[in-house]
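Novice: This is a predicted model, with the sequence first.
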Amino acid sequence: MSLTRRSILAAAAFTLASATAMTGAFAQPADMLELKLALGTADVNFNPTTASVYRLADTLGFYEKHGVKVEIVALDGTPQAVAALNSGAVDIADISIDAAVRLRAENDVAIKGFTSVALGNPFLIATKTDITSVEQLVGRSYAVADNGSLDYNLSRAVIDSFGVDIDGPDFVAIGAPDIRVQALAVGRVDATTVSFGTYQSIAGTEGVHILVDADEFAKRSPGQSKFVAALEPTLEGKREALQRFTNALADASRTMQQDPQIWIDAITAAREDLTPEAIKSTAEINVRRWCVNGCMNPESLDKTVAYAYSTADFAEVKEIPASDVYDASFAEKMMETLGKAEGNILDAR
């Protein structure tokens, strides 16, 4: 369900007033630059994680405030987003960092991430209740978006961390997170990896439980898994538009982090399938995860790339410097413009 007009306008009025107060005097650009952004279906449909900022920045007026018009193109998972980016169908795409490394290392694609909306993987492994250990996933059907998708790669990494053969589960590509979690709820598959927000839609369903919770999943996977990437010619040719986009996302993220009720109101209007209790608990998990400083800390990104190379899936991938796949200058300039956000946050700088 889309946000109602009344809820959008009410939230937007309050949000923009708050944002202006928090960022100080801000001269809105006179022109409006345009970008096409590829997102996975879950994020287009208002995923109840910090990735919801892509939609909120639009509906609450942050893109307009910063002078950028963003057309969101819905695609089914990282592989399709990468293909659209590589073909020129979109300017920017939210993709997994390991996908960017593969593109650069194996295909010499000049691609770099420049901003992000998520820090600390929000995923968990949900299964039928007869599966009580990761070892018991071997031979069971495991729903993923696609071969090579973010959830597929992270699931394999976490399973491997338990000492279980990464090819043990029977991975089945069935698409978006809401489809996967519903397939689990009705017994069509035995297990899947989804965000904690997506899982809330089936929480309490008989015969389903969480096998690996979000905290344990995060401990066993890289702290940062995705960023918004562009080809190098786009980074240079559309630099001003990308900077405005970066600023808008950070501005919106800071507003959600400082006043979670704005996010709660928006998600309540957009997701009737989630209970008030589920939304509140998800908001509490999100509060430290918002990318208030752009989530482009070189130390964190270097660790993510190093982690990718430590896994079995990267055994044959040519090693490249982590700095080949990211450009932190956009986040740095954003912090110069808006100031650095501080507090009890994962994206502290």
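Specialist: Now that the structure is in, tell me what you want to look at.

Novice: Every contact and neighbour count from this point should use C-alpha atoms.
Specialist: OK.

Novice: ok, and what's touching stretch 21-38?
Specialist: Residues outside stretch 21-38 that contact it (C-alpha atoms under 8 Å, 6 or more residues apart in numbering) are 20, 64-75, 81, 84-85, 90-94, 241-242, 251, 338-339.

Novice: Quick check: residue 125 is in a strand.
Specialist: Yes: Residue 125 sits within a strand when classified using DSSP: H, G, I helix; E, B strand; the rest coil.

Novice: count of neighbours near it?
Specialist: 24 (other C-alpha atoms under 10 Å).

Novice: where does it sit relative to residue 288, distance-wise?
Specialist: 21 Å (C-alpha to C-alpha, to the nearest Å).

Novice: Narrow the contacts of stretch 21-38 to those in strands?
Specialist: 68-75, 92-94 (DSSP state E).

Novice: Which one of those residues is nearest to residue 271?
Specialist: residue 74 (18.1 Å; C-alpha to C-alpha).

Novice: ok, back up a step: out of the ones in strands among the contacts of stretch 21-38, who has the most neighbours?
Specialist: Busiest of those [other C-alpha under 10 Å] is residue 93, holding 29 neighbours.

Novice: Where does the closest residue to that one other than its chain neighbours sit: helix, strand or coil?
Specialist: Excluding its sequence neighbours, the residue lying closest to residue 93 (C-alpha to C-alpha, 6 or more residues apart in numbering) is residue 38, at 4.5 Å. Three-state call for residue 38 (three-state DSSP): strand.

Novice: Residue 38: how many residues sit nearby?
Specialist: Counted with other C-alpha under 10 Å, residue 38 comes out at 31.

Novice: Check residue 260 too.
Specialist: Residue 260: 16 neighbours (other C-alpha under 10 Å).

Novice: quick one: contacts for residue 187?
Specialist: By C-alpha under 8 Å, 6+ apart, the contact list for residue 187 reads residue 128.

Novice: And it, how far from residue 206?
Specialist: Per C-alpha to C-alpha, residue 187 is found 10 Å from residue 206.

Novice: Residue 21 too?
Specialist: Computed as C-alpha to C-alpha, the residue 21 to residue 206 distance reads 47 Å.

Novice: cool, and residue 220?
Specialist: Taking C-alpha to C-alpha, one finds residue 220 at 28 Å from residue 206.

Novice: more neighbours, these two?
Specialist: Neighbours were counted for residue 220 and for residue 206 using other C-alpha under 10 Å; residue 220 has more, 18 against 11.

Novice: And here is the other one:
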Amino acid sequence: MRIRKKRLLTGALLVALTATTVPACGTDAGTTSLPGGKLSFTVAVTEPDITAVPVLAAADAVRRQGHDVKIVELAEPELAIEGLAQGDYAISAEATGPALSAIDQGAPIKIIADVVANQWAVYGKPGTGSCTDLRGRPFGIFSEGAVATAMSKDWVRATCRGATPDYLTIGGSDVRAQALAAGEIDATPLEISDAVALESTGRADRVTKVADFAKTLPDVHPQTVYANADFLTEHREVSQAFVTALVREHARINASANHLVRLVHRYLPDEDPEDVPRIAARYRSRKLFDAAALTPHNVQRTIDFFARADVIDPGLKAKDAADLSFVREAAS
């Protein structure tokens, strides 16, 4: 299973965003009015994996209503944020950190729904009982700016009593999982798909779960859906249709893991057909898909986490970062 790399917004891109003059979304190249009151607009996704397929299904649902929804696949979430700020893209769904960074710098972007709840956990070699066992030990990370790195370091600061691991930049989640199973590192943050992949290769007995961020940071939402604020204002009906379709796709997944399997086969046909059902069942059993799960409380807790992690300055408020009226309408 391919794993996306969740990174935060770089300082250079923040400067570019704040220096950009943002055109009105209704008249820019990214959004075009069509006959009959229909609309042409673009949804940006970043290296889509299993968590993104409900977003792609929602785009198809809006297409069936007569709108022309283009999908552009990008290599980095920063590119989606830049496109949203410039009005080239209407909607995107990826790491929350880059969106909050841009919003904090004045970019016209609003968080409107959830992609997936916090699924990250720290896994360690057998015998690792707590983070104090990791003092000076090799701890694999994707990058210093990764969301999982921020959560891991927050956990270390809160619970390790000064016992700091030796952070090693290794690369993607799948690579780190293999390094952990091979004994090359002592711990690393992994997603559900990584754990399932280890199980499928018979190497699950070589790792143990040390910390579960779904339990320790349940109100932190690392992946969300966000949109150009002008698009939301000028095309509220279409924006609502997209969010409602996403909420319904998540409800179907929660009703049957086979729905998620079908979506993966449709939108990501190259994924391992043996791993997908197990991964889908794990997501469903943990109720991680709920696009309408965002509330002013957990949005603020997510903001506070990224401020604590020095990704954004303290003081950003949920009402300025998110427009939750769409998920409230969809849930009703």
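Specialist: Done, it's in. Values in this document were obtained by computation on a predicted structure and should not be read as measured data.

Novice: so after the helix or strand that residue 216 of the first structure is a member of, what's the next helix or strand?
Specialist: Following DSSP states H and E, one finds residue 216 of the first structure within helix 214-219. Proceeding C-terminally, helix 214-219 of the first structure gives way to strand 226-231 as the next helix or strand, assigned by DSSP H and E.

Novice: Mind listing what's buried along the helix or strand following that following strand?
Specialist: The helix or strand immediately downstream of strand 226-231 of the first structure is helix 232-237, counting by DSSP H and E. Neighbour-count burial for helix 232-237 of the first structure flags 232, 234-235 (criterion: 16 or more other C-alpha atoms under 10 Å).

Novice: just the helices in the stretch 51-200 of the first structure please.
Specialist: 53-59, 62-65, 78-87, 97-107, 150-161, 177-185, 196-199 (DSSP state H, counting those that start in this stretch).

Novice: Can you tell me which of the buried residues of helix 232-237 of the first structure is closest to residue 280 of the first structure?
Specialist: Using C-alpha to C-alpha, the buried residues of helix 232-237 of the first structure come closest to residue 280 of the first structure at residue 235, 37.7 Å.

Novice: which non-adjacent residue is nearest the residue mapped onto the closest one from the second structure?
Specialist: If you follow residue 235 of the first structure across to the second structure using TM-score structural alignment, you land on residue 232. Spatial nearest neighbour of residue 232 of the second structure, chain neighbours left out: residue 239 (6.0 Å); criterion: C-alpha to C-alpha, 6+ apart.

Novice: Quick check, the one you found in contact with residue 229.
Specialist: No: using C-alpha atoms under 8 Å, residue 239 of the second structure makes no contact with residue 229, being 10.5 Å away.

Novice: and the gap between the match of residue 235 of the first structure and residue 321 of the second structure?
Specialist: In terms of C-alpha to C-alpha, residue 232 of the second structure sits 13 Å off from residue 321 of the second structure.

Novice: and what of residue 71 of the second structure?
Specialist: Plainly put, residue 71 of the second structure is 24 Å away from residue 321 of the second structure if you go by C-alpha to C-alpha.

Novice: same question, residue 287 of the second structure
Specialist: In terms of C-alpha to C-alpha, residue 287 of the second structure sits 25 Å off from residue 321 of the second structure.

Novice: List the residues that contact residue 291 of the second structure.
Specialist: Taking C-alpha under 8 Å, 6+ apart, one finds 113-116, 243, 246-247, 250, 327 in contact with residue 291 of the second structure.

Novice: Next, count neighbours for residue 30 of the first structure.
Specialist: 8.

Novice: Need the three-state assignment for it.
Specialist: Relying on three-state DSSP, one would call residue 30 of the first structure coil.

Novice: Using a markdown table, please lay out the ones in strands among the contacts of stretch 21-38 of the first structure together with distance to residue 149 of the first structure.
Specialist: Listed next are those as a markdown table, based on distance: C-alpha to C-alpha, whole Å:
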| residue | distance to residue 149 of the first structure |
| --- | --- |
| 68 | 29 |
| 69 | 28 |
| 70 | 24 |
| 71 | 23 |
| 72 | 19 |
| 73 | 17 |
| 74 | 15 |
| 75 | 12 |
| 92 | 17 |
| 93 | 14 |
| 94 | 12 |
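
Novice: between those, which is nearest residue 170 of the first structure?
Specialist: residue 75 (24.0 Å).

Novice: got the contact list for the closest residue in space to residue 267 of the second structure that isn't next to it in sequence?
Specialist: Spatial nearest neighbour of residue 267 of the second structure, chain neighbours left out: residue 53 (6.4 Å); criterion: C-alpha to C-alpha, 6+ apart. Residue 53 of the second structure makes contact with 260, 263-264, 267-268, according to C-alpha under 8 Å, 6+ apart.

Novice: Return the distance of residue 53 of the second structure relative to residue 214 of the second structure.
Specialist: Distance, residue 53 of the second structure to residue 214 of the second structure, by C-alpha to C-alpha: 21 Å.

Novice: which one in the first structure is aligned with residue 209 of the second structure?
Specialist: Alignment note: residue 209 of the second structure maps to residue 211 in the first structure; criterion TM-score structural alignment.

Novice: I'd guessed residue 66 of the first structure sits against residue 244; true?
Specialist: Yes: using C-alpha under 8 Å, residue 66 of the first structure is in contact with residue 244, at 5.6 Å.

Novice: ok, how many other residues are close to residue 238 of the second structure?
Specialist: With other C-alpha under 10 Å as criterion, residue 238 of the second structure counts 18.

Novice: Apologies, that question was intended for residue 250 of the first structure.
Specialist: For residue 250 of the first structure, the neighbour count with other C-alpha under 10 Å is 29.

Novice: What's it aligned with over in the second structure?
Specialist: So, by TM-score structural alignment, residue 250 of the first structure is matched to residue 247.

Novice: so its match makes contact with residue 292?
Specialist: Yes: Residue 247 of the second structure lies in contact with residue 292 (C-alpha under 8 Å); the separation is 6.3 Å.
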